[in-house]
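Chemist: Quick one, fold the following:
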Amino acid sequence: MARPVVLVTRKLPPAVEARATRDYDARLNPDDRIYTADALLAAAAGADAMLICTSEKITADLVSRLPASIKAISTFSVGYEHIDVAACRARGIVVANTPGAMTEATANIAMLLMLGAARRGYEAQQMVRRGEWTGWTSTMLLGVDFSGKRLGIFGMGRIGQAVAQRARGFGLTIHYHNRRRLPAGEEQGAVFHASLDSLLAVSDILSINAPSSPETRHILNTAAIARLPDGAIVVNTARGDMIEDATLIAALTTGKLRAAGLDVFAGEPNLNPAYLALPNTYLLPHLGSATIETRDRMGFMALDNIDAVLAGRPAPYPL
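Modeler: Okay, here's the model as predicted:
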């Protein structure tokens, strides 16, 4: 009997592709090309399920044109703003993601960004690599300590809580704003703020960890940055569209903000080029989940979803 066909839209880690080819007639993408909508539809012909990434925009129009054979769409991500979930449900297609898979890795990257921004990591790297380091001086590349500083976390979900856990070890006091206050036992001494404005006012360092949504788009805008303490540091490992780039760049240029650590950007990989000219930005190319263990876990969870649906069971991680 023919095996179910699964379309894998991007090149995935070897262990993930090995499992997919072991269990399915897997249509892989060894060249890691980005599918156009028409190419994606052609590749999905006769497939039973799709394992997609955030690069594939599953719009209502595309869903209406998908072959009737598609029973499940499993995304290699936690975020799912690239999928019209309602349109999929209307067609009877199960949509699922990989919640919690990248919590630890992303929290670690947030701390890397904080440290890199606070301790002028980019400038230090450039000084060494360009041969401009001529020896120790007492005033060379002075950064700021964490001890006694206030970390404001916008979005206290899994990743926000993991960031808080790590930050406590550096002596940071934790404040947060979330849609709902955490139970007292989960706060671990963190101070809840009912409004983002209140959080901003006490954030010597602001870490953005909330999901992207129409409500959070450009949430860090002119008014928000004005409420931050002078010399604050901004860190973003969530989504680039939550920051109003021109405003953040202006604040970094004038000195209103000390530094920024950014792993995500609006329109990435085509980020605003003004960031590149700023010495007080510590920039990474969307590395939040980029560890072997995390990417394998994401792929296995995505396949777990497909396994269940094609076997007639509920997906373990449905949307």
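
Chemist: Only C-alpha atoms from now on, for both contacts and neighbour counts.
Modeler: Noted.

Chemist: In contact with residue 288: list those residues for me.
Modeler: Under the criterion of CA atoms under 8 Å, 6 or more residues apart in numbering, the neighbours of residue 288 are 102, 105-110, 237, 263.

Chemist: That one: what secondary structure?
Modeler: coil (DSSP: H, G, I helix; E, B strand; the rest coil).

Chemist: Distance check, it against residue 105.
Modeler: According to CA to CA, to the nearest Å, residue 288 stands 6 Å off from residue 105.

Chemist: ranges for the helices of the protein?
Modeler: Assigned by DSSP state H, the helices in the chain fall at 14-23, 37-43, 60-65, 85-90, 103-118, 121-129, 158-168, 184-187, 196-201, 222-227, 245-254, 292-310.

Chemist: Could you also give me the structure for this next sequence, so I can compare it with the first?
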Amino acid sequence: MKKKIYITRKLPSVVIEKLANDFDIYMWQEEEQAVPRDVLLEQVKTADGVLTMLTETIDTEVLDAAPNLKVISNMAVGYNNIEVDEATKRGILVANTPGVLTETTADLTFALLMATARRLVEASGYLREGKWETWSPLQLTGMDIHGATIGIIGFGRIGQAVARRAKGFNMDILYYNRSRKIEAEEEMGATYADFETVLKKSDFVCLLLPYSPEVHHLISKNELSLMKKTAVLINTARGGIVDEEALYQALKNKEIWAAGLDVFEKEPVDLDHPLLTLPNVVTLPHIGSASIATRINMAQLAADNLRNALLQAGPVMKVNKPDGW
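Modeler: A predicted model of the protein is given here:
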């Protein structure tokens, strides 16, 4: 009898075909809509493995409903949507998809930085709304990127990939991380500094660290007050790292110059969110890894993690190490 796997979002057929010979596959058939909670709870009752998205909260309620569950494969680098400690206690392996989205997310981070600094979204709207009637010396002027100082908070794979791009723009690179990365410093000419120094000295502050309760609202009123009035905050990590009310006030009161946000505390973000009313904020719908090739690679890695774990047939990108794994 084949093991059952449940997939919480419709994935490309090329990914599913590689699972079909070994498993009974049940899959939510919508691409743009998250699986309803009641459907998820029903499907996991008989599942040996689930392939999840960040949109699914895999908490105690789900784990209680899934007595046969052995593997949770998250199609993301982050896994704050999963109660990993509880899964570990129950002997359930949790896997993720690091590596495959590093360069694509770094591309998006730098694109967001550039769009925010040079006011590209605002300028496009200016043209489309028929406001472009003449040239003037200070019309839609932004901040220079070349030669500026970038401060990277979180110097893992993606942080270092962003630093490589910054090097090409002749930027001074500061970073803060829980541990120093000596080899990366030498490769990119990056300088390690404490958290407050990075905030104070950077023209661009990029948040690229994993989310955990310890970094909830890491950037709040006090941290924003340390930044330059001409500084730009870029967040392509997780929304919960930033106190959004404090950021709104800082931007509204011109305590910092602008922000570029790919992530929010609540996603999808409400259309009446105050940050969406400000002209000096560029907002995106969490598209950091959204290239066609990368999303297919992520789906394939998530499927491979699930298959290899359940069949003990190959490597798995493990988040935890429960007994028996």
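
Chemist: what TM-score comes out when they're superposed?
Modeler: Aligned and superposed, the two chains score 0.93 in TM-score terms (TM-score structural alignment, normalised by the length of structure 1); 316 aligned residues with a CA RMSD of 1.8 Å.

Chemist: re earlier: just name the most buried of the helices of structure 1.
Modeler: Mean neighbour count (mean count of other CA atoms under 10 Å) peaks for helix 103-118 among those, with a mean of 23.

Chemist: Output the helices of structure 1 as a markdown table; include the columns distance to residue 269 of structure 1.
Modeler: Formatted as a markdown table, the helices of structure 1 follow (distance: least, CA to CA, whole Å):
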| stretch | distance to residue 269 of structure 1 |
| --- | --- |
| helix 14-23 | 24 |
| helix 37-43 | 20 |
| helix 60-65 | 24 |
| helix 85-90 | 25 |
| helix 103-118 | 18 |
| helix 121-129 | 19 |
| helix 158-168 | 23 |
| helix 184-187 | 35 |
| helix 196-201 | 28 |
| helix 222-227 | 24 |
| helix 245-254 | 14 |
| helix 292-310 | 20 |
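
Chemist: And the residue nearest the centre of structure 2?
Modeler: residue 237 (4.1 Å; CA atoms, centre = their mean).

Chemist: Residue in structure 1 paired with that one?
Modeler: Counting by TM-score structural alignment, residue 237 of structure 2 corresponds to residue 238 in structure 1.

Chemist: didn't that match look like it was pressed against residue 216?
Modeler: No. Using CA atoms under 8 Å, residue 238 of structure 1 is not in contact with residue 216, being 10.7 Å away.

Chemist: just to revisit the earlier point, nearest residue to the residue nearest to the centre of structure 2 in space, please, no chain neighbours.
Modeler: residue 208 (4.9 Å; CA to CA, 6 or more residues apart in numbering).

Chemist: same question, residue 168 of structure 1
Modeler: Using CA to CA, 6+ apart, the closest residue to residue 168 of structure 1 is residue 174 (7.4 Å).

Chemist: same thing with residue 127 of structure 1?
Modeler: That would be residue 133: by CA to CA, 6+ apart, it lies 5.5 Å from residue 127 of structure 1.

Chemist: What spatial separation is found between the one you found and residue 171 of structure 1?
Modeler: 30 Å.

Chemist: now residue 312 of structure 1
Modeler: Taking CA to CA, one finds residue 312 of structure 1 at 50 Å from residue 171 of structure 1.

Chemist: go on, residue 117 of structure 1?
Modeler: Distance from residue 117 of structure 1 to residue 171 of structure 1, by CA to CA: 17 Å.

Chemist: and residue 26 of structure 1, how many neighbours does it have?
Modeler: 22 (other CA atoms under 10 Å).

Chemist: quick one: contacts for it?
Modeler: Contacts of residue 26 of structure 1 by CA under 8 Å, 6+ apart are 5-8, 20.

Chemist: Mark which of those residues are part of strands, please.
Modeler: In strands, defined here by DSSP state E, the members of these are 5-8.

Chemist: Who are the contact partners of residue 256 of structure 2?
Modeler: Here residue 256 of structure 2 is in contact with 224, 227-232, 250 (CA under 8 Å, 6+ apart).

Chemist: the more surrounded of residue 312 and residue 171 of structure 1?
Modeler: Neighbour count, other CA under 10 Å: between residue 312 of structure 1 and residue 171, residue 171 has more, with 15 against 9.

Chemist: what's near enough to touch the more buried one?
Modeler: Taking CA under 8 Å, 6+ apart, we find residue 171 of structure 1 in contact with 146-149.

Chemist: Could you verify my assumption that residue 310 of structure 2 touches residue 47?
Modeler: No. Taking contacts as CA under 8 Å, residue 310 of structure 2 lies outside contact range of residue 47: 11.4 Å.

Chemist: State the distance from the nearest residue to residue 279 of structure 1 once chain neighbours are set aside to residue 113 of structure 1.
Modeler: Nearest residue to residue 279 of structure 1, sequence neighbours excluded (CA to CA, 6+ apart): residue 123, at 6.1 Å. Distance, residue 123 of structure 1 to residue 113 of structure 1, by CA to CA: 14 Å.

Chemist: Surely the residue nearest to residue 279 of structure 1 touches residue 283?
Modeler: No. Using CA under 8 Å as the test, residue 123 of structure 1 is too far from residue 283 to be in contact (11.5 Å).

Chemist: which ones are touching the alignment partner in structure 1 of residue 305 of structure 2?
Modeler: With TM-score structural alignment as the criterion, residue 305 of structure 2 lines up with residue 305 in structure 1. Applying CA under 8 Å, 6+ apart to residue 305 of structure 1 gives the contacts 74, 96-97, 315-318.

Chemist: Which one of these is nearest to residue 255 of structure 1?
Modeler: residue 97 (40.2 Å; CA to CA).

Chemist: how many other residues sit next to that closest one?
Modeler: By other CA under 10 Å, the burial measure for residue 97 of structure 1, its neighbour count, is 28.

Chemist: residues in contact with it?
Modeler: Contacts for residue 97 of structure 1 (CA under 8 Å, 6+ apart) come out as 74-80, 301-302, 305, 317-319.

Chemist: Let's see that with 6 Å instead.
Modeler: 74-75, 77-78, 317 (CA atoms under 6 Å, 6 or more residues apart in numbering).

Chemist: now, the most widely separated pair of these?
Modeler: Largest separation among those by CA to CA: 77 and 317, giving 11.3 Å.

Chemist: So for the two, which sits in the more crowded spot?
Modeler: residue 77 (22 against 17).

Chemist: and the more buried one, what pairs with it in structure 2?
Modeler: Match for residue 77 of structure 1 (TM-score structural alignment): residue 76.

Chemist: mind checking how far the closest residue in space to that match that isn't next to it in sequence is from residue 234 of structure 2?
Modeler: Distances taken as CA to CA, 6+ apart put residue 97 closest to residue 76 of structure 2, at 5.3 Å, once the chain neighbours are dropped. According to CA to CA, residue 97 of structure 2 and residue 234 of structure 2 sit 23 Å apart.
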